[in-house]
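Participant: turn this into a model:
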Amino acid sequence: MENNVLQTSQTAITLQALLEHWQGHRTLTRRVIEAFPEKELFTYSVGGMRPFAVLAMEMIDLAGPGMHGLLTNDWDDFADLPHHNTELMPKTKQELLQLWDEITDVINKLWDDFTPEFMDKPVLAFGQFHGTVRSTILYYIDNDIHHRGQGYVYLRTLGIEPPFFWERG
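Facilitator: Next up, the predicted model:
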């Protein structure tokens, strides 16, 4: 580059590869949800952290409404998302997994509307988080990884071997 200015439109990873990377993490997190006993999924916590069902619901809330917001700039209020209100959350592991799968389909369907140029668009996610489409999606992925790590701690303290972190397919 002649003037040492970072050009954000250069591609370091293709959109398809980014989607596959994210969905690989989501597949692994789904297996973590499956590994929990039903009761502990909704009630168990360590050190004051939220139960894993609430953490999984946060991932769902960011991914589903978040993808919609990125495309339409119509954002739900962050405080109104279901993971902030247990009355709006699924009540069983099966319901949580079904919702997880529905959001996976939403991500896959909406992804076709993303372009390399669109990834640099500035956004104010959920009315409070400044960034670009790209940085917001990377945040969604980071959030999934962070909370899945908490799930691993929960499973280990319950005496349950978590899925191998490298098996994302």
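
Participant: make it CA atoms for all contacts and neighbour counts henceforth
Facilitator: Fine.

Participant: now do the longest helix belonging to the chain: which elements does it pack against?
Facilitator: Longest helix in the chain, counting residues (DSSP state H): helix 133-157. Using 3 or more C-alpha pairs under 8 Å, 6 or more residues apart in numbering; DSSP states H and E, the elements in contact with helix 133-157 are helix 15-35, helix 52-72, strand 122-125.

Participant: run through the neighbouring helices and strands of the second one.
Facilitator: Contacting helix 52-72 under the criterion 3+ C-alpha pairs under 8 Å, 6+ apart are the following elements: helix 15-35, helix 38-43, helix 93-111, strand 122-125, helix 133-157.

Participant: distance check, Pro128 against Asp77.
Facilitator: You called it Pro, but residue 128 is Gln. Per C-alpha to C-alpha, to the nearest Å, Gln128 is found 9 Å from Asp77.

Participant: what is the burial count for Leu70?
Facilitator: Leu70 sits with 25 neighbouring residues when counted by other C-alpha atoms under 10 Å.

Participant: next, the second sequence, to be compared with the first:
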Amino acid sequence: METTANISVSQIISPTELLEHWQGHRRVTRRTIEAFPEEAFFNHTIGGMRPFYKMVMELLAIAEPGLKEIVHGTSEHFDEDFKHDNKKETFLRLWDEATEAINELWAKIKPEQFKETITLFGQYEGTVYSQISYFIDNEIHHRAQAYVYLRSLGIEPPLFFVRD
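Facilitator: Predicted coordinates:
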């Protein structure tokens, strides 16, 4: 296999580009949280789906703790039902804190780790890359549900393709 500047020609995206891709999605999700009226963030549902704050709790329980497992090799407790004060501003603060932690943890992942097989939260086996892909895909999935909620409330959701 040929290499150019120590990067395999089969590599499509660098770890730095993957992080930026993920953080772009996180910025859109943050704007989605901001778009919700306080009451609707905690109570609005359609068709048996959870309120968006519950989905955000899940996303917070996966991203930073999952990266901690990847970086430190220790099992993290999956806690998507943590105590909070029922204030949207708290969720925005937690989101921002997790975003910073993701950046710090990401810097500690070695490129060769992305192909290693790991088990997250004691039960989900896959490569580091597939786990991170799941983090991103799961966030997009829940944000799409939130878009349905926002539209049902007469609120235009953030443009999903504007990731800055």
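
Participant: just to revisit the earlier point, let me have the helices and strands packed on helix 133-157 of the first structure in JSON lines, adding distance to Asp142 of the first structure as columns.
Facilitator: Listed next are these as JSON lines, based on distance: least, C-alpha to C-alpha, whole Å:
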{"stretch": "helix 15-35", "distance to Asp142 of the first structure": "9"}
{"stretch": "helix 52-72", "distance to Asp142 of the first structure": "10"}
{"stretch": "strand 122-125", "distance to Asp142 of the first structure": "15"}
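
Participant: setting aside sequence neighbours, what's the nearest residue to the counterpart of Glu139 of the second structure in the first structure?
Facilitator: Using TM-score structural alignment, the partner of Glu139 of the second structure in the first structure is Asp144. For Asp144 of the first structure, ignoring the flanking residues on the chain, the nearest one in space by C-alpha to C-alpha, 6 or more residues apart in numbering is Met59 at 6.0 Å.

Participant: now check the second structure for the residue matching that neighbour.
Facilitator: By TM-score structural alignment, Met59 of the first structure lines up with Leu59.

Participant: hang on, that match packs against Glu139?
Facilitator: Yes. The pair Leu59 of the second structure and Glu139 qualifies as a contact (C-alpha atoms under 8 Å) at a distance of 6.4 Å.

Participant: looking at the helices and strands packed on helix 133-157 of the first structure, which is nearest to Thr136 of the first structure?
Facilitator: When these are compared by C-alpha to C-alpha, strand 122-125 sits nearest Thr136 of the first structure, at 7.4 Å.

Participant: what's the average distance of that closest one to the second structure?
Facilitator: Here the mean offset of strand 122-125 of the first structure against the second structure after fitting is 0.7 Å, by mean C-alpha distance after the TM-score superposition for the first structure.

Participant: could you do stretch 94-109 of the first structure as well?
Facilitator: Once fitted to the second structure, stretch 94-109 of the first structure is off its aligned match by 0.2 Å on average (mean C-alpha distance after the TM-score superposition for the first structure).
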